[in-house]
Each structure stands twice: as C-alpha cells, then as structure tokens.
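Novice: this one's sequence-less:
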C-alpha cells in the first residue's frame, strides 16, 4: 500500500479536527499557566494522531462492510477501500497497528503524569472505537454530534492542557482509608470548558453538516442520525444557531479575561463564517458545500490559535 492510499484510508485531512484542539490546548497552557512539558506534548501527539487515524479507518471499514447502497458519491469516492480495491486483511492489520501505537504512547503518557490521564484516555479510546464500531455505532445515532463535539472539542483540549499541569491540582485522585475521591478545580475547568466551546460546536457542526448532506443515503443504509429524526429544516436552523453561540462564547471569554484582548480579532471571522453559513443554507451537498463546515471550524479556531501565539511570542 502506498503512502497516498494509506493517507486516504485514514482521511489525513480530517485530522485537523483533533490537531487544532490539541494545539489550542497547548497554547492555552503556555498563556494561562506559563508551563509546558515537551515530552508529554510529543507522547500525546503520537497517541492522539494514531487513535484518530485508527478510528477513521475503522469507520471506513465498517461503512464498507455494512453498506446496503454500493453506488453514489459518498461510497465510491470517499471510501478508500472501495476506490483502491484494498484487501480487508490489509485494512485490519493497519487498524491493529495504529491501535497498538496509540495504546503504547498512551501508557507512556500515563507513566509521566497520573491516573487522571489514564481514566480520561481510556474513556477517549473507548468512545473513539465505539463511535464507529459495535452493533449500533455512535456515529449512526442522534448522539453523534454531541459525542464528537464534547469528546474531541473539550476532552482533547482538557487533556492537552492537563498533561502539562497535572501536578497543579486542577484535577486529582485521592485515596484515603479505602476511599477513592476525585477533586476538581471547578473554576479552572469551567474556564477550559468555555475556551473549548468554539471547538465543541465547530466539530459538532462538521458532523451535523455531514449528516444533513447524507439524510437520504443514511436512511437507505439504516443509519438514524440526528437530521433523520428532527428533519432537514430543523437541522439547518440548529446548524446556524450553534455558530452564533460560538461568537457569544468568544465575547464571554474576553469579558472574563480567559483569553487576551488580542483575541478580539477572532470576532472578525464572523464575516466569512456567516457567508459560508448562508451558502450551506441554500444548498446541502457532500460534493460542494459540506466543506464549508470544515472551513468555518478552521477559520474560527486557527485565528484564535494565531492570536494566542502572538501573545505568547
């Protein structure tokens, strides 16, 4: 298998959805805590990237195995297994290899931090696998948007911060006389959650846009996603409203001084994002307009990333 086919199988372009939360969390750590652990950064980068690639490969593999409809844009053009006539055994080997690498570096990360990272890591791995695997994958239920948004937008961001400041009592486990308790710094975790909202919503809306475009195909393949339950009209209203909540959150971050004043420039992204929203509202197509949700995610969060980088520099 060539590198090009492998990258298509794992849909490397979509890894931006996990890498941006990871990088933003790292920059938040530098800005807010003035702390950075380079070794833990590398260990998490490798583990995160490989589990994300494995999850995508699993998703493509089971789409291929379960598809009732074997023609159409999404199936023939987007599934690398079909397009490149890959052997099932080869795909399974790649998935297993990626999972082993992800688990190995995840264990190394835990050994360098604490058991909070282990718990969050196991939870993330489990959801990542169950998102595409099992009798009823999460991605094929009305909960797909919520799970992808919260786990990729918030949990990745939180872990990417926590691995640098695990010894600063943001969250820790305490064992005393047979009792195990979890202690949380509610203020810091609330700030991190607010900081993560543009990521949570951006990722959820990528999933939502994908499912809006695929309503017909999903029904034919017995996938009952959120848009198949609430209808296209309500799904489009939700898609638009969620973006407006992003900008409300960005204002709150500035008011509470979670982000520096230079992050005002992120509010200017509303202009291109609104244009993309309007285009998607007019036409919902996997080939033509789905990419607008990805662009919106990148526009908002990369500008936020650049603003934080300028402050740190």
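Specialist: Received, thanks. Note that the structure is a prediction, hence the values are computed from the model and not measured. Numbering: from 1, shown residues only.
Novice: please count neighbours and contacts with C-alpha atoms only from this point.
Specialist: Will do.
Novice: what's whichever strand or helix holds residue 21 in contact with?
Specialist: Using DSSP states H and E, residue 21 maps to helix 16-28. Applying C-alpha atoms under 8 Å, 6 or more residues apart in numbering, the contact partners of helix 16-28 are 36, 41, 45, 48-49, 52, 152-154, 156-161, 196, 199, 203, 301-302, 305, 308-309, 312.
Novice: could you rerun that using 6 Å?
Specialist: 157, 160, 161, 305 (C-alpha atoms under 6 Å, 6 or more residues apart in numbering).
Novice: restricted to helices, list those.
Specialist: 157, 160, 161, 305 (DSSP state H).
Novice: let me have those residues in CSV, extended by neighbour count and distance to residue 60.
Specialist: As requested, the ones in helices among the contacts of helix 16-28 are exported to CSV (neighbours: other C-alpha atoms under 10 Å; distance: C-alpha to C-alpha, whole Å):
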residue, neighbour count, distance to residue 60
157, 28, 26
160, 26, 27
161, 27, 31
305, 22, 30
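Novice: wait, residue 95 touches residue 55, no?
Specialist: No - in this structure residue 95 lies outside contact range of residue 55 using C-alpha atoms under 6 Å: 8.1 Å.
Novice: comparing those two, which residue is more hemmed in?
Specialist: Neighbours were counted for residue 95 and for residue 55 using other C-alpha atoms under 10 Å; residue 55 has more, 24 against 21.
Novice: so which elements touch the host helix or strand of that one?
Specialist: Secondary structure from DSSP H and E places residue 55 in helix 38-66. In terms of contacts (3 or more C-alpha pairs under 6 Å, 6 or more residues apart in numbering; DSSP states H and E), helix 38-66 is packed against helix 88-112.
Novice: ok now the helix it packs on, how far from the chain's centre?
Specialist: Chain-centre distance of helix 88-112: 19 Å, with C-alpha atoms, centre = their mean, to the nearest Å.
Novice: what angle do it and helix 38-66 make?
Specialist: If you take axes from the mean of the first three to the mean of the last three C-alpha atoms, to 10 degrees, helix 88-112 sits at 150 degrees to helix 38-66.
Novice: neighbours of residue 85, just the number please.
Specialist: With other C-alpha under 10 Å as criterion, residue 85 counts 9.
Novice: can you pull the buried residues of the helix holding residue 55?
Specialist: 40-41, 43-61, 63-64 (16 or more other C-alpha atoms under 10 Å).
Novice: what of stretch 278-289?
Specialist: Using 16+ other C-alpha under 10 Å as the test for burial, stretch 278-289 gives 280, 284, 286, 289.
Novice: keep only those of those that are in helices.
Specialist: Per DSSP H, those map to helices at residue 280.
Novice: can you redo the buried residues of stretch 278-289 as TSV with distance to residue 131?
Specialist: Listed next are the buried residues of stretch 278-289 as TSV, based on distance: C-alpha to C-alpha, whole Å:
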residue	distance to residue 131
280	26
284	24
286	21
289	24
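Novice: included below, for side-by-side comparison, is a second structure:
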C-alpha cells in the first residue's frame, strides 16, 4: 500500500470523532446546564447532575451515529453531500460497526437513566423510554421523523422541554413555569441548528425524497424561519423572567440577551447570505449561540441567590 493511501485513511480515533460530530454536542450540554442552574442548592445532587448530563450527551451521540447509519442506508447521503463527512457513506466504518456504536451509546444513556429513575421514581422511566424511542425513530424505522418535516419540532420537544425541564425535575421532583419558558427559549435556538442543517441539504434531500421543513419552505422561507426562531427565543426569555420570575429588574432580565446579542446578530447575518458548504460554519455558530445563552442565563440565575 502506498504512503499516499495510508495518509488518506483516517485513524480509528479520527473516524470516531467524525462519527459523533463534536460540533453538535453543545446541543446536549446547553439544556442540562440551564436546567441544573435552576435547582436550589439544597436540592442539588452531583451524581444526579452528572447522570443527567450523561443521558443527554450519550443520546446526542447515538442520534448522530444513527443518522450516519440510516442516511447512508437510505441513500440520502451521496457523493455530493455538503455536510461534514459521514463515516458510513465515506466507507471509513462499516454499517455494522456504526450500528453497534448506536447500541453502545443508547446503553450508556440507559445506564445513566437507571440511576436517575432510582433517585427520582418510576414515572421518569416513561420519559426516558420516549427519549430512546425518539433517538431511534429520528432517522430510522417505518416513520423517520427527520424525513417527515418533524426534525425541528423533535429538537424543540426533546432538547428543549424534556432536557431542560427534565434536568430540573430529577433534582426537585417538580416542574415550574420558569423552567418551561427557558426550555422554550433554548429549544427555539437548538431547533435553529436543525434548520440550518436542513437548509444546507435542501437539494440532496429533495433528490432523495427526504421531506424536511426546509424542503417544504424553500431556501428563502427557511432563512426567514431561522430569523424568526432567534426572535422567538428572545421573546420566550422575556416571558420567562417577566412573568414566571417577576422579581427581576428589567436590566437583569436583559443581561443574557445582551451577552448573546453580538453572536446572535452575526448568526442572523450569516443566515441571510451563506450558501452551500459555508452553512457548516453557521451550524457551529448557532450551536455556540445556544451554549452562550444557556450559560449566560444560568449565571444570571445563580447570581441572584
């Protein structure tokens, strides 16, 4: 084998990193950070917090691997793919090894979830079951959610409401209006990540018969929806602190929005002009916007104690 062929073959670690798509992982970290920050010190449990983070992180990786596997199997990922390299489609990994990776990370998430169920109670088992089902049904099964224009809604539900409110619930065994509205705000930003992904892939998805929200709305409509999601996130934030937590001053309420504003403006500007592979940059910066918002809001809440 030539040295050129050797150098072009990525190492197992590189293949693993390509498969799990690290740039998307802030989408699983952000809601846990935000939900946990709402917990009062007397209710906080380190083991519970780490397990909640583990569930979110491992399920996110499982989703990424499942997308890699099912999109290659269905023919959605072709040679003209504009997104990051998919290891199955690029023949860097066998379909069987990627499928085993899905099973491994689902099992790791379930292991963390069992700890949470033992701490919180059996009702959490129902939510956990739906999370695992959504992980597998997102791009696989008889009704793939991602192929029926439900990707953004799935993100809002599971990475917004379930992840933020769930991270709060496992410590307190309670839900709150504040956690709901903050989950909604962050969920809109995380849904925007999915929208960018689908905007980039409009042509290939349409050719493969994959119906996404971006395919239905078209290029211009998808870009307008991105701006709308960012605006809705800001409005949900103001509802959260304006009604669910009315003791805050107006200045305090706007601190996280002011922190996010430069990055949000840059993202919205890019959403209007970037095309093709350049949308991969917007994918990463939108994920970072969600993380910045989650951290800024978490720090605001912690500072008020």
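Specialist: Perfect, thanks for sending it. For clarity, every value in this text was computed on a predicted model and none was experimentally measured.
Novice: can I get the contacts of helix 16-28 of the first structure in CSV with distance to residue 86 of the first structure?
Specialist: Listed next are the contacts of helix 16-28 of the first structure as CSV, based on distance: C-alpha to C-alpha, whole Å:
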residue, distance to residue 86 of the first structure
157, 34
160, 35
161, 38
305, 38
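Novice: now flag whichever of these is closest to residue 269 of the first structure.
Specialist: Minimum distance to residue 269 of the first structure across the contacts of helix 16-28 of the first structure is 12.7 Å, recorded for residue 305 (C-alpha to C-alpha).
Novice: what residue in the second structure is paired with that closest one?
Specialist: Using TM-score structural alignment, the partner of residue 305 of the first structure in the second structure is residue 298.
Novice: picking that back up, the helix holding residue 21 of the first structure vs helix 38-66, what angle?
Specialist: 160 degrees.
Novice: buried stuff in helix 16-28 of the first structure?
Specialist: Per 16+ other C-alpha under 10 Å, helix 16-28 of the first structure contains these buried residues: 17, 18, 19, 20, 21, 22, 23, 24, 25, 26, 27, 28.
Novice: can you tell me what part of the second structure it aligns to?
Specialist: Helix 16-28 of the first structure maps onto residues 26-38 of the second structure, going by TM-score structural alignment.
Novice: now stretch 134-141 of the first structure
Specialist: Using TM-score structural alignment, stretch 134-141 of the first structure pairs with 141-148 in the second structure.
Novice: likewise for stretch 203-220 of the first structure?
Specialist: Counting by TM-score structural alignment, stretch 203-220 of the first structure corresponds to 190-207 in the second structure.
Novice: return the set of buried residues in that stretch.
Specialist: So for stretch 190-207 of the second structure, counting by 16+ other C-alpha under 10 Å, buried means 190-205.
Novice: narrow these to those in helices?
Specialist: Using DSSP H, those in helices are 190-200, 202-205.
Novice: just to revisit the earlier point, residue 121 of the first structure: which of the contacts of helix 16-28 of the first structure is nearest?
Specialist: Distances from residue 121 of the first structure to the contacts of helix 16-28 of the first structure, taken by C-alpha to C-alpha, are shortest for residue 160, at 11.1 Å.
Novice: so what does the closest one match up with in the second structure?
Specialist: With TM-score structural alignment as the criterion, residue 160 of the first structure matches residue 167.
Novice: then residue 52 of the first structure?
Specialist: By TM-score structural alignment, residue 52 of the first structure lines up with residue 60.
Novice: that match: what's its closest spatial neighbour, skipping adjacent residues?
Specialist: residue 28 (6.3 Å; C-alpha to C-alpha, 6 or more residues apart in numbering).
Novice: repeat for residue 161 of the second structure
Specialist: residue 183 (5.0 Å).
Novice: how much space between the residue lying closest to residue 143 of the second structure once chain neighbours are set aside and residue 259 of the second structure?
Specialist: The shortest distance from residue 143 of the second structure to any non-neighbouring residue, by C-alpha to C-alpha, 6+ apart, is to residue 137 (7.0 Å). Between residue 137 of the second structure and residue 259 of the second structure the computed distance is 36 Å (C-alpha to C-alpha, to the nearest Å).
Novice: same deal with residue 184 of the second structure?
Specialist: Distance from residue 184 of the second structure to residue 259 of the second structure, by C-alpha to C-alpha: 19 Å.
Novice: and the two? Which one has more around it.
Specialist: residue 184 (25 against 14).
Novice: quick one: residue 23 of the second structure is in a strand?
Specialist: No - counting by DSSP: H, G, I helix; E, B strand; the rest coil, residue 23 of the second structure is not part of a strand but helix.
Novice: with adjacent residues omitted, what lies nearest to the residue opposite residue 226 of the second structure in the first structure once aligned?
Specialist: Structural alignment places residue 226 of the second structure opposite residue 239 in the first structure (criterion: TM-score structural alignment). Leaving aside its chain neighbours, residue 239 of the first structure sits nearest to residue 205 (6.1 Å; criterion: C-alpha to C-alpha, 6+ apart).
Novice: what of residue 157 of the second structure?
Specialist: The nearest residue in space to residue 157 of the second structure (C-alpha to C-alpha, 6+ apart) is residue 187, at 7.4 Å.
Novice: that neighbour is in contact with residue 162, isn't it?
Specialist: No - using C-alpha under 6 Å, residue 187 of the second structure and residue 162 do not qualify as a contacting pair, with a distance of 9.7 Å.
Novice: the more surrounded of those two?
Specialist: residue 187 (33 against 23).
Novice: gap between the more buried one and residue 123 of the second structure?
Specialist: Remark: distance between residue 187 of the second structure and residue 123 of the second structure (C-alpha to C-alpha) = 23 Å.
Novice: try residue 252 of the second structure
Specialist: 36 Å.
Novice: so between those two, which is more surrounded?
Specialist: Counted by other C-alpha under 10 Å, residue 252 of the second structure and residue 123 do not tie: residue 252 has more neighbours, with 14 against 9.
Novice: how about the strands in the stretch 101-250 of the first structure?
Specialist: In the stretch 101-250 of the first structure, the segments counted as strands under DSSP state E, counting those that start in this stretch are 171-176, 179-184.
Novice: in the second structure, what stretch matches the last one?
Specialist: Strand 179-184 of the first structure falls opposite no residue of the second structure when the two are matched by TM-score structural alignment.
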